[in-house]
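Participant: Predicted model, plus sequence, below.
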Amino acid sequence: MAVELRPGVWQVALRGVNAYLVEDDAGLALVDTGLPWQADSVRRALEVAGFSMRDVERVLLTHYDVDHVGGLRSLLSSAGDVEVCCGAGDAELVVGNRKPPLSVPKGVSQRLAGLLTPSVHTPVRALGDGDEVGGFEVVATPGHTPGHVAYYHEGLDAAFLGDLVRADDGELELSPWLLSSDTSQLPGSVRRVLNRAPAFAAACVGHGDPIRSGGRAALARVVQ
């Protein structure tokens, strides 16, 4: 299901996780891809919004987790010439060149979920803090995973936060310990987004209902 949050931004509400469609002057972007068996739901959401995977110029991954990258391989099979981007710390996991570490609970769960996460055979652009891709600015936000990134789009007044935070009853909260690689990094990552993004209305989260207005203020309350 595709829900237009604001002009140029659609929420793809999947079961238990969100992906997003973003249209700007640089073309159409898909932010995250859902679970492996949700790829067809993403395709249907694209159709509802008036697009198809052939229209997608780039796929922006917030991080490596099965519910955010699982549908990627299937979706790429019906796409055209698409650029795939991910934070540098997670990019090699997406292509299968490296496995998650077993030294933290997060890595163990990623290893297990990796049995359901098909790696891709297309190049993945490794993004660093401050990089630009299309109309987005990349903000490094480690903590949930080492290579987690957020994407800030000033022109569309939106920030795509992945699992840096999750929404619950209209408020945002940090990713919990069991699901994170290093929770001590999360407050600093939130502050990095706040410092880089002076204003944004929509806080587009991976889990829970996205906040359509007052998103930056809601994120600031997390670390106040």
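Facilitator: Sure thing, it's come through.
Participant: make it CA atoms for all contacts and neighbour counts henceforth
Facilitator: Will do.
Participant: quick one: secondary structure of the residue nearest the centre of the chain?
Facilitator: In the chain, the residue lying closest to the centroid (CA atoms, centre = their mean) is Thr62, at 3.2 Å. Assigned by DSSP: H, G, I helix; E, B strand; the rest coil, the conformation of Thr62 is coil.
Participant: What separation is there between it and Ser213?
Facilitator: According to CA to CA, to the nearest Å, Thr62 stands 21 Å off from Ser213.
Participant: go on, Val69?
Facilitator: Distance of Val69 to Ser213, computed by CA to CA: 27 Å.
Participant: likewise Thr183?
Facilitator: 27 Å.
Participant: So the two - more neighbours on which side?
Facilitator: The residue with more neighbours, out of Thr183 and Ser213, is Thr183; 19 against 16, by other CA atoms under 10 Å.
Participant: if you skip the residues just before and after it, what's nearest to the more buried one?
Facilitator: In this structure, Thr183 finds its nearest non-sequential neighbour in Gly143, 5.4 Å apart by CA to CA, 6 or more residues apart in numbering.
Participant: The one you found against Gln185, yeah?
Facilitator: Yes: the criterion here is CA atoms under 8 Å, and Gly143 meets it with Gln185 at 4.9 Å.
Participant: The two: who's more crowded?
Facilitator: Set side by side, Gly143 and Gln185 show more neighbours around Gly143, with 26 against 16, by other CA under 10 Å.
Participant: how close does that one get to Arg44?
Facilitator: Distance from Gly143 to Arg44, by CA to CA: 32 Å.
Participant: cool, Leu219 as well?
Facilitator: Relative to Arg44, Leu219 is positioned 31 Å away (CA to CA).
Participant: Check it against this one:
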Amino acid sequence: MEVYFVKGMSNSYITSDGVLIDAGVKLNDVVKVAEQHGIKIRYLFITHYHVDHIRYAADIAKALGCAVVAPELDSDVVEGRSRPPGGLAGLLHSLMRVKPVKADVKVKDGDEVEGYRALAAPGHTPGSTAYVKEGAMFSGDAVLSSNGRPVLPPKRYNFDQHRAEESFRKLLDLKPKVIYPGHGTPIKFMP
């Protein structure tokens, strides 16, 4: 599986098997990268409900006709039935007027979609989820990168700091070959 980077409000990734991970990037940028590599986007996987990861989800899903996969515990916010809990996340969500998007598939820990296994990684948000396939982990903001090294997101952005720390350790203990984080450069581990 090949992975292509798309820079937006956060990192988004397009895989050679037609999956877009996170939607903090404009539709035109997604289309440009997908066309460059001859990829048809069939799925949009959302890692969590923060605005920098879902801002353009509704536009992308509508224009590309792709199925939206979202964490079950974050789906009320993704689908517009509730606002994000907490001050800054809720404020940004309102100010940026995030359009709701229907989650066609709501995943829980261990669920698989197109060979990608969902791993619950709560803490950053209640439903933060990483997706793993073929040794590649798409961590959203459960694991970030600083100079290619894994780091936790800043405390002020975490819904539950203790759970964020537990999830961080859990994901690293899985020893993926590479982690594609929501912010920062990919984290590659030696075999």
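Facilitator: Structure's in. What do you need? This is a predicted model, so every value here is computed, not measured.
Participant: How alike are these chains, TM-score-wise?
Facilitator: Once superposed, the chains reach a TM-score of 0.90 (TM-score structural alignment, normalised by the length of the second structure), with 189 aligned residues with a CA RMSD of 1.8 Å.
Participant: one step back: so what corresponds to the residue nearest to the centre of the first structure in the second structure?
Facilitator: In the superposition onto the second structure, Thr62 of the first structure corresponds to Thr47 when matched by TM-score structural alignment.
Participant: Its match reaches Glu72, doesn't it?
Facilitator: No: contact criterion CA under 8 Å: Thr47 of the second structure and Glu72 do not qualify, at 10.6 Å.
Participant: Need the counterpart of the residue nearest to Thr183 of the first structure in the second structure.
Facilitator: Using TM-score structural alignment, the equivalent of Gly143 of the first structure in the second structure is Gly123.
Participant: Please apply the same query to Ala158 of the first structure.
Facilitator: Matched by TM-score structural alignment, Ala158 of the first structure corresponds to Ala136 in the second structure.
Participant: what do you get for Ala39 of the first structure?
Facilitator: Counting by TM-score structural alignment, Ala39 of the first structure lines up with Leu27 in the second structure.
Participant: which residues touch that match?
Facilitator: Residues in contact with Leu27 of the second structure (CA atoms under 8 Å, 6 or more residues apart in numbering) are 56, 59-60.
Participant: and which of the residues you listed is nearest Gly184 of the second structure?
Facilitator: Of all these, Tyr56 has the smallest distance to Gly184 of the second structure: 20.0 Å, by CA to CA.
Participant: where along the second structure do the helices fall?
Facilitator: Here the second structure has its helices, by DSSP state H, at 27-36, 51-54, 57-64, 75-78, 87-95, 161-173.
Participant: Of those, which is nearest Lys108 of the second structure?
Facilitator: Counting by CA to CA, Lys108 of the second structure lies closest to helix 75-78 out of the helices of the second structure; the figure is 11.0 Å.
Participant: what about that closest one, how far off from the first structure?
Facilitator: With the two structures superposed, helix 75-78 of the second structure lies on average 0.8 Å from its match in the first structure, counting by mean CA distance after the TM-score superposition for the first structure.
Participant: what's the offset of that helix from the middle of its chain?
Facilitator: Centroid separation for helix 75-78 of the second structure versus its chain: 14 Å, with CA atoms, centre = their mean, to the nearest Å.
Participant: next one: stretch 59-69 of the second structure
Facilitator: Counting by CA atoms, centre = their mean, stretch 59-69 of the second structure is centred 15 Å from the centre of its parent chain.
Participant: For it, buried residues please.
Facilitator: 59-61, 64, 66-69 (16 or more other CA atoms under 10 Å).
Participant: And stretch 130-139 of the first structure, by the same measure?
Facilitator: Buried residues in stretch 130-139 of the first structure, counted by 16+ other CA under 10 Å: 135-139.
Participant: Contact partners for the residue lying closest to Leu88 of the second structure once chain neighbours are set aside?
Facilitator: Nearest residue to Leu88 of the second structure, sequence neighbours excluded (CA to CA, 6+ apart): Tyr157, at 8.0 Å. Neighbouring residues of Tyr157 of the second structure by CA under 8 Å, 6+ apart: 88-89, 124.
Participant: Tell me which residue of the first structure matches up with Glu165 of the second structure.
Facilitator: By TM-score structural alignment, Glu165 of the second structure lines up with Pro187 in the first structure.
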